[in-house]
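*Asks:* Next one to model:
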Amino acid sequence: MSQAEVAVAVGVRAQTVPGFLALFRSEVGLTFRRARTIALLGILAALPVLIGVVVKIETDGESGGGGPAFVSQVTQNGLFLVFTALALTLPVFLPMSVGVVAGDAIAGEAAGGTLRYLLVAPAGRTRLLAAKFTAALVYCAVATGVVALAALATGAALFPMGEVTLLSGDSIGPGTALLRALLVALVVAGSLAGLVAIGLFVSTLTGSGIAAMATTVVLVITVQILDSFPQLHAIQPYLFTHHWLSFGDLLRSRMYWDNVLENLGLQALYVAVFGSAAWARFTSRDITA
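*Replies:* Purely as a prediction, here's the structure:
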């Protein structure tokens, strides 16, 4: 079914079921049926495998697990590969894939000529924008889950499994460690919410999907660079990437929530600001294409 046909179907269904739910289901389906999305998820799934294989090759035959804390822990327990993979993919690969999906949300429809069909259907611009946003959040959760599950499977295949030694030096059982991994994955997914709002706003500014995706990805890279300069320490706490790795505080015997909550609060602020900007732009935009 083409996007135009899906838009018409959504218009019909919106008369008999809640419009937002119909739009949301449609958007989620369209997002995960795209070849680009499948390719992005495939790359994300391959990265933990690559990390696990490299760590295995580099440490085979060696007496200890040297290297950074996360990596050295992998050699002692494969479950720690979940945390390592999330830590290594969060700064670049996860946000880049999210930037592609969020940046294409509105601009891709405009470039494909299907946006006017969606707006003709009795859905409303606000509900459409909300459906696009929530569908992108679902992608964040799925993408993070793909990384975590691929890392868990690879870690179980290549390394011993058992009690996990936390960064604080204490050990927890496998069941508790899996719960910690789930909690960390949820925090990582939530850490990308601000980027989704930014990408959606950028997507409302142009009719080119490629331009919106490229702008969002370049913005992520630029902010990461700004976050690395000590001279900019005054503004860094307000950058949406600054607290992304705060989930490390959850890998201690006593979990510390201050930085995690600060991170999630900052993401909520970005969602409020850029979500409002996207709504203001989209609801006042003249759609003629």
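*Asks:* from here on, contacts and neighbour counts on C-alpha atoms
*Replies:* Will do.
*Asks:* residues near residue 41, how many?
*Replies:* Residues contacting residue 41 under the criterion other CA atoms under 10 Å number 21.
*Asks:* My reading is that it lies in a helix. Confirm?
*Replies:* Yes - secondary structure assignment (DSSP: H, G, I helix; E, B strand; the rest coil) places residue 41 inside a helix.
*Asks:* ok, it touching residue 146?
*Replies:* Yes - assessed by CA atoms under 8 Å, residue 41 is found in contact with residue 146 at 7.0 Å.
*Asks:* Taking the centroid of the chain, which residue is nearest it?
*Replies:* For the chain, the residue whose C-alpha lies nearest the mean C-alpha position (CA atoms, centre = their mean) is residue 140; its distance is 3.3 Å.
*Asks:* What strand or helix carries it?
*Replies:* In this structure, residue 140 sits in helix 125-158 according to DSSP states H and E.
*Asks:* Run the chain-centre distance for that helix.
*Replies:* Distance, stretch centre to chain centre, for helix 125-158: 6 Å (CA atoms, centre = their mean, to the nearest Å).
*Asks:* Could you do stretch 282-289 as well?
*Replies:* 28 Å.
*Asks:* Of all the residues in that stretch, which ones are buried?
*Replies:* In terms of neighbour count (16 or more other CA atoms under 10 Å), stretch 282-289 has its buried residues at residue 282.
*Asks:* try stretch 237-249
*Replies:* By neighbour count, and taking 16+ other CA under 10 Å as the criterion, the buried residues in stretch 237-249 are 238, 239, 240, 241, 242, 243, 244, 245, 246, 247, 248, 249.
*Asks:* what's the burial count for the closest residue to the fourth one other than its chain neighbours?
*Replies:* Right, the one you point to is residue 241. In space, residue 241 comes closest to residue 224 once its chain neighbours are excluded; the distance is 6.6 Å by CA to CA, 6 or more residues apart in numbering. By other CA under 10 Å, the residues close to residue 224 number 18.
*Asks:* I'd assumed residue 240 was in contact with residue 224.
*Replies:* No - with contacts counted by CA under 8 Å, residue 224 stays clear of residue 240, the gap being 9.2 Å.
*Asks:* Look up how far residue 182 lies from the residue nearest to residue 241.
*Replies:* In this view, residue 224 and residue 182 are 26 Å apart by CA to CA, to the nearest Å.
*Asks:* From the rest of the structure, what touches stretch 105-113?
*Replies:* 115-116, 132, 200, 203-210, 212, 289 (CA atoms under 8 Å, 6 or more residues apart in numbering).
*Asks:* what do you get if the cut-off is 7 Å, keeping everything else the same?
*Replies:* Where contact means CA atoms under 7 Å, 6 or more residues apart in numbering, the residues beyond stretch 105-113 that reach it are 115, 132, 200, 203, 204, 206, 207, 208, 209, 212, 289.
*Asks:* Please generate a structure for the following sequence too, so the two can be compared:
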Amino acid sequence: MRLAWTLGLFRSELSVTFRRWRTLALLAVLAAVPVLVGIAVKIETSDGGSIGGGGPEGGGGPAFIAQVTNNGLFLVFTALAATLPFFLPMAIGVVAGDAIAGEASAGTLRYLLVAPAGRTRLLLAKYVTTLTFCLVATLVVAASALAVGALLFPLGEVTTISGTRIGFGEGLLRALLIALVVAASLIGVAALGLFVSTLTSSGIAAMATTVGLLITVQIVDQIPQLHAVHPYLFSHYWLSFADLMRDPVYWDDLVKNLGLQALYAGVFGSAAWARFGAKDIAT
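*Replies:* Predicted coordinates for the structure are as follows:
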């Protein structure tokens, strides 16, 4: 009975989240980024020129964008590299920040807790819904990029960052794996946003605070004098997904990234649970 109620609560949260105009608008913006990047690359190379900043030894987004004209599949990697530093985490921050605070500001949180859901199950349903949005948002970017890449550029064998060549099918599988890794890279942001959401009854304040923290962390990550703290920032290893395009795959930074995200999820998820459990819903 409890499992059925929990699943019902999760389905309800999914339905509410993905039917909101704000959520649909965020997904539309994310889908538009690969379109803009693809068109920009097509225009830039229409006279036979090339996009600078890449090559087999480059790594990351710049290396990918240099390969887009040769293989449209690289638009998937380029779009993910372009959206991961800001657009994707911002969208996650908006959804996570509004999860609890939005219900409180709308006056619906107390009614949700009247039902036999319990605070823990409600919080878990909110977090799983946010993680689902992480996955959907990432796949929207990847699918849009794949469609635009196929329309504007040729498809075929894929040249890895290491300079070796793999078949298109294997390249497509690696693109899917990269999308999954990018989605997993956002679970720390989701937990942070959910924690912030339990601290206030204003959805706008929670969303703004979460996005502000995202920007602050990424600024800190770019200051050389603070290099000692860089490995502990949730965004530090985000672009390590490029290592999946090496042959063989370089796993060290990927494992560090996933471990760091799990740590942030554990710490801020526990903090959110402790705060929400003691929160006065009547106020």
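*Asks:* if we can go back for a sec, show only the entries of the buried residues of stretch 237-249 of structure 1 found in strands.
*Replies:* Among these, no member is found in strands (DSSP state E).
*Asks:* which one of those residues sits closest to residue 80 of structure 1?
*Replies:* Proximity of these to residue 80 of structure 1 (CA to CA) peaks at residue 248, which lies at 11.9 Å.
*Asks:* After alignment, which residue of structure 2 pairs with that closest one?
*Replies:* Taking TM-score structural alignment as the criterion, the aligned counterpart of residue 248 of structure 1 in structure 2 is residue 242.
*Asks:* which residues in the stretch 151-283 of structure 2 form helices?
*Replies:* 168-184, 187-198, 203-220, 252-278 (DSSP state H, counting those that start in this stretch).
*Asks:* give me the stretch of structure 1 that the third one matches.
*Replies:* Applying TM-score structural alignment, one finds that helix 203-220 of structure 2 aligns to the residue range 209-226 of structure 1.
*Asks:* Please indicate which of the contacts of stretch 105-113 of structure 1 are buried?
*Replies:* 115, 132, 200, 203, 204, 206, 207, 208, 209, 212.
*Asks:* Tell me if I'm right that the last one and residue 103 touch.
*Replies:* This points to residue 212 of structure 1. Yes - in terms of CA atoms under 7 Å, residue 212 of structure 1 counts as a neighbour of residue 103; the distance is 4.9 Å.
*Asks:* which non-adjacent residue is nearest residue 237 of structure 2?
*Replies:* The spatially closest residue to residue 237 of structure 2, leaving aside those adjacent along the chain, is residue 257, at 5.1 Å (CA to CA, 6+ apart).
*Asks:* what does the residue nearest to the centre of structure 1 align to in structure 2?
*Replies:* That one, residue 140 of structure 1, aligns with residue 134 by TM-score structural alignment.
*Asks:* What of residue 20 of structure 1?
*Replies:* So residue 20 of structure 1 corresponds to residue 6, using TM-score structural alignment.
*Asks:* Next, its match: secondary structure please.
*Replies:* Three-state secondary structure (criterion: three-state DSSP) places residue 6 of structure 2 in helix.
*Asks:* which residues sit in contact with it?
*Replies:* Applying CA under 7 Å, 6+ apart, we find residue 6 of structure 2 in contact with residue 121.
*Asks:* and the gap between it and residue 181 of structure 2?
*Replies:* In this view, residue 6 of structure 2 and residue 181 of structure 2 are 27 Å apart by CA to CA.
*Asks:* cool, residue 209 of structure 2 as well?
*Replies:* Plainly put, residue 209 of structure 2 is 25 Å away from residue 181 of structure 2 if you go by CA to CA.
*Asks:* Looking at the two, which one has more neighbours?
*Replies:* Just comparing residue 209 of structure 2 and residue 181: by other CA under 10 Å the higher neighbour count belongs to residue 181, 21 against 18.
*Asks:* just checking, what residue in structure 1 corresponds to that one?
*Replies:* Using TM-score structural alignment, residue 181 of structure 2 pairs with residue 187 in structure 1.
*Asks:* What residues does that match make contact with?
*Replies:* Residues residue 247 are the ones in contact with residue 187 of structure 1 under the rule CA under 7 Å, 6+ apart.
*Asks:* Quick one: neighbours of the aligned partner of residue 170 of structure 2 in structure 1, just the number.
*Replies:* Using TM-score structural alignment as the criterion, residue 170 of structure 2 maps onto residue 176 of structure 1. Close neighbours of residue 176 of structure 1, defined as other CA under 10 Å, add up to 13.
*Asks:* Next: residue 213 of structure 2.
*Replies:* Around residue 213 of structure 2 there are 16 other residues, counting by other CA under 10 Å.
*Asks:* Please apply the same query to the one 3 residues further on.
*Replies:* By other CA under 10 Å, 11 other residues sit near residue 216 of structure 2.
*Asks:* coming back round to it: what residues of the helix holding residue 140 of structure 1 count as buried?
*Replies:* Applying a neighbour-count criterion of 16+ other CA under 10 Å, one finds 125, 127-137, 139-148, 150-156, 158 buried in helix 125-158 of structure 1.
*Asks:* for stretch 44-52 of structure 2, same thing?
*Replies:* Those would be 50, 51, for stretch 44-52 of structure 2 by 16+ other CA under 10 Å.
*Asks:* returning to that earlier point: report the contact partners of the nearest residue to the residue nearest to the centre of structure 1 once chain neighbours are set aside.
*Replies:* In space, and not counting its chain neighbours, residue 140 of structure 1 is closest to residue 189: 5.4 Å by CA to CA, 6+ apart. Contacts for residue 189 of structure 1 (CA under 7 Å, 6+ apart) come out as 140, 141, 144.
*Asks:* gap between the first one and residue 12 of structure 1?
*Replies:* Taking CA to CA as the measure, residue 140 of structure 1 falls 29 Å from residue 12 of structure 1.
*Asks:* Check residue 5 of structure 1 too.
*Replies:* Taking CA to CA as the measure, residue 5 of structure 1 and residue 12 of structure 1 are separated by 11 Å.
*Asks:* And residue 215 of structure 1, by the same measure?
*Replies:* 35 Å.
*Asks:* cool, and residue 192 of structure 1?
*Replies:* 33 Å.
*Asks:* So for these two, which residue has more residues nearby?
*Replies:* When residue 192 of structure 1 and residue 12 are compared for neighbours, residue 192 comes out ahead with 25 against 16, by other CA under 10 Å.
*Asks:* quick one, what contacts the more buried one?
*Replies:* Applying CA under 7 Å, 6+ apart, we find residue 192 of structure 1 in contact with 95, 140.
*Asks:* before we move on, what about the one 10 residues further on?
*Replies:* Under the criterion of CA under 7 Å, 6+ apart, the contact list for residue 202 of structure 1 reads 103, 212, 216.
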